[in-house]
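1. Structural data only, the sequence is not supplied:
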């Protein structure tokens, strides 16, 4: 037996105030807890790949500082060593795509941009796992970001990461059970919001902000119990002590395991300045 419902956040939900404080405020989050691998010059992909992969397997994050950013081809080759590159097929982002798989994340728009253009705005991005509404085999395993220009203020527009394992540890077993029996309603073949993996519990979930989240549960939970589970999940995601961030520098590359970390972004200036933040991204299956 399945039950359908709709989740909509309330203005007095604890995560709403926490989200604004953490993502839209002026505080600088602590740096990600993985020391950067210093790379002077990229001669071959193999020079970088082995230590990068070791960091990624150990921590779920890799953190590499190049003296100068790798070329687009070198960046792509590194991604190909990690897995299969995902094509960027959304027509909305087509003007920002190179070589079909490299997305240019440029802060071209100010706050309040169309939601589909938020990755290219200076507004904050809510915490999420990438492509959470797609079937599991179409969700990337890794997100790779490389900084070409950090922008006018590197302390703003930080990429934020939150470990899923730490979020799961805040949730009581009955709540976790509900999340492991609930999925997005429109994604019939999609995964449950939470699922066990060899690295602990992984989530396929996005904070939809003020937009509605339509869900289906295959367990015995009532609509109010599913709503309570989602509110507690969101509250647990926005704990300051679980968050760390990236203050971008030219040549810095970060790889995020999409099965081990939620990620998002703090807000930048209200309008981009003369030197806009420019990252390039690969999504890797």
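-> Yes, it's here. Just so it is clear, the model here is predicted, and its values are computed rather than measured.
2. okay, CA-based contacts and neighbour counts for the rest of this
-> Fine.
3. Now do the same for residue 263: helix, strand or coil?
-> At residue 263 the chain is in strand, as set by DSSP: H, G, I helix; E, B strand; the rest coil.
4. Hmm, it is touching residue 158, no?
-> No. Under the criterion of CA atoms under 8 Å, residue 263 is not in contact with residue 158, lying 10.4 Å apart.
5. quick one: which helix or strand includes residue 15?
-> helix 14-23 (DSSP states H and E).
6. Pull the distance from that helix to the chain's centre.
-> 17 Å (CA atoms, centre = their mean, to the nearest Å).
7. Does anything pack onto that helix? Which helices or strands?
-> strand 125-128, helix 223-237 (3 or more CA pairs under 8 Å, 6 or more residues apart in numbering; DSSP states H and E).
8. how about the following helix or strand past that helix: buried residues?
-> Toward the C-terminus, helix 14-23 is succeeded by strand 37-39 as the next helix or strand (DSSP H and E). For strand 37-39, a neighbour-count test (16 or more other CA atoms under 10 Å) marks 37, 39 as buried.
9. do stretch 147-161 as well
-> Within stretch 147-161, the residues that qualify as buried are 147-151, 153-161, counting by 16+ other CA under 10 Å.
10. Hmm, residue 24 is touching residue 265, no?
-> No. Contact criterion CA under 8 Å: residue 24 and residue 265 do not qualify, at 9.2 Å.
11. what about those two, which has more around it?
-> Set side by side, residue 24 and residue 265 show more neighbours around residue 265, with 23 against 18, by other CA atoms under 10 Å.
12. Centre of the chain to stretch 194-203, how far?
-> 16 Å.
13. my bad, should have said stretch 45-57
-> 21 Å.
14. Pull the residues that contact that stretch.
-> Stretch 45-57 is contacted from outside by 37, 39, 42, 61-64, 74, 77-78, 81, 255-257, using CA atoms under 8 Å, 6 or more residues apart in numbering.
15. could you redo the last one with a cut-off of 10 Å?
-> For stretch 45-57, the surrounding residues in contact (CA atoms under 10 Å, 6 or more residues apart in numbering) are 34-39, 41-42, 59-64, 66, 74-82, 142, 199, 254-257.
16. residues in contact with the residue nearest to residue 89 when sequence neighbours are not counted?
-> Using CA to CA, 6 or more residues apart in numbering and skipping the chain neighbours, the partner closest in space to residue 89 is residue 100 (7.9 Å). Neighbouring residues of residue 100 by CA under 10 Å, 6+ apart: 85-89, 94.
17. Okay, one more to line up with it:
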């Protein structure tokens, strides 16, 4: 393994990020969320999320915490939210309350609650594959006052992979986060799955397989970030109270646009769910230090 440090601070990438994540632009959603019952929700959500990376249904009202947790447990093992930075925002040990009430901040632990944008990523991308959630399950308690603020955006892996040169995609399968065992890109069931978080202007420290040059590393990671930030590949969740959303972490990146105000009024609840094939440790052994990576 050879260590490489890459800084993706080009004006072109900065402009592309801004086009996708700045407030004001309204993104579409793949389909109109249908009204359904909690008992039928997963039967509709799982197939659609497998196809598009994300799916949504409308319930008559938001679920109570115990109902929301039970729904998540039908998919797998909801992850305990033990990070000290978020512990005061957690209900029933595993439901994270996402409320915008913090100014823009470089602190990665506070960014889910801040007015700034949330960089595009796959969930828990740097953790071992057995600790990466397969699903993110959300429900909306209150929507933002402005639908253009704090949009949860979704970018399917397939569309990103289609934009990459095969040589760059091959290089990504030979790159890992420093100390990690899994690559930034891998193939599962014939589809490309990414484990990656856009680092923004901050240094990205990677390990490369023998024979991969520094030029190939920079070219591949730059191409990946450029492929992610195309507005025509982006969809956004149309949050309304009672909306239930399933995101497949093996099918899509997600992020959030910037808010025009520190207090958007939006309140989401989120479960991170590891499927039963890759069970997650209990809170006694899971000592998380990061809330979103």
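-> All right, it came through fine. Quick caveat, the model's predicted, so the values are computed rather than measured.
18. Show me the common contact partners of residue 24 and residue 265 of structure 1, please.
-> In contact with both residue 24 of structure 1 and residue 265: 123-125, 156-157, using CA under 10 Å, 6+ apart.
19. Tell me the one of those residues nearest residue 214 of structure 1?
-> Lowest distance from residue 214 of structure 1 to those (CA to CA) belongs to residue 125, with 20.3 Å.
20. And the closest one? What does it align with in structure 2?
-> If you follow residue 125 of structure 1 across to structure 2 using TM-score structural alignment, you land on residue 118.
21. And for residue 22 of structure 1?
-> Under TM-score structural alignment, residue 22 of structure 1 pairs with residue 20 in structure 2.
22. Now do the contacts for the counterpart of residue 67 of structure 1 in structure 2.
-> In structure 2, the residue matched to residue 67 of structure 1 (TM-score structural alignment) is residue 60. Residues near residue 60 of structure 2 by CA under 10 Å, 6+ apart: 35-38, 241-243.
23. swap the cut-off to 8 Å and go again
-> Residue 60 of structure 2 touches 35-37, 242, counting by CA under 8 Å, 6+ apart.
24. just residue 103 of structure 1 next, same as before
-> 88, 93, 96-97, 280-282 are the contacts of residue 103 of structure 1 under CA under 8 Å, 6+ apart.
25. mind checking how far the equivalent of it over in structure 2 is from residue 234 of structure 2?
-> Superposed on structure 2 with TM-score structural alignment, residue 103 of structure 1 falls opposite residue 96. Residue 96 of structure 2 sits at a distance of 25 Å from residue 234 of structure 2 (criterion: CA to CA, to the nearest Å).
26. Residue 76 of structure 2 corresponds to which position in structure 1?
-> Counting by TM-score structural alignment, the partner of residue 76 of structure 2 is residue 83.
27. got it, and residue 51 of structure 2?
-> In structure 1, residue 51 of structure 2 lands on residue 58 (TM-score structural alignment).
28. re the thing from before, from what I see, the match of residue 125 of structure 1 and residue 107 are in contact.
-> No. At 11.1 Å, residue 118 of structure 2 does not count as touching residue 107 under the criterion of CA under 8 Å.
29. So between the two, which is more surrounded?
-> Higher neighbour count among residue 118 of structure 2 and residue 107: residue 118, with 23 against 9, using other CA under 10 Å.
30. residues touching the more buried one, list them.
-> Counting by CA under 8 Å, 6+ apart, residue 118 of structure 2 touches 111-112, 255-258.
31. again with residue 282 of structure 1
-> 76, 79, 85-86, 101-103, 143-145.
32. at 10 Å instead, please
-> Shown in contact with residue 282 of structure 1 (CA under 10 Å, 6+ apart): 75-76, 78-80, 85-88, 101-104, 140, 142-146, 255.
33. Sort out for me which of those residues are in strands.
-> 102-104, 142-146, 255 (DSSP state E).
34. Give me the residue at the spatial middle of structure 2.
-> residue 254 (3.8 Å; CA atoms, centre = their mean).
35. What's that one aligned with over in structure 1?
-> Match for residue 254 of structure 2 (TM-score structural alignment): residue 263.
36. Selecting buried members of the ones in strands among the contacts of residue 282 of structure 1 in ChimeraX, what would you type?
-> The ChimeraX selection below is limited to those of those classed as buried (16+ other CA under 10 Å):
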select :102,103,104,142,143,144,145,146,255
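37. Farthest pair within the ones in strands among the contacts of residue 282 of structure 1?
-> Greatest spacing in those, by CA to CA: 104 and 142 (16.8 Å).
38. about what we covered before: verify the stated contact: the match of residue 254 of structure 2 with residue 163.
-> Yes. With contact defined as CA atoms under 10 Å, residue 263 of structure 1 reaches residue 163; the gap is 8.8 Å.
39. which neighbours do those two share?
-> 243-244, 257.
40. Could you identify the buried members of those residues?
-> Using 16+ other CA under 10 Å, the buried ones in these are 243-244, 257.
41. Now flag whichever of the residues you listed is closest to residue 187 of structure 1.
-> residue 257 (22.2 Å).
42. mind checking how far the closest one is from residue 94 of structure 1?
-> 25 Å.
43. Could you do residue 86 of structure 1 as well?
-> 14 Å.
44. repeat for residue 126 of structure 1
-> For residue 126 of structure 1, the distance to residue 94 of structure 1 equals 22 Å [CA to CA].
45. Could you check which of these two has the larger neighbour count?
-> Neighbours per residue (other CA under 10 Å) separate residue 126 of structure 1 from residue 94, with residue 126 holding more: 20 against 13.
46. so what corresponds to residue 267 of structure 2 in structure 1?
-> Aligned partner of residue 267 of structure 2 by TM-score structural alignment: residue 278.
47. scratch that, residue 202 of structure 2 is what I was asking about
-> Residue 202 of structure 2 maps onto residue 211 in structure 1, by TM-score structural alignment.
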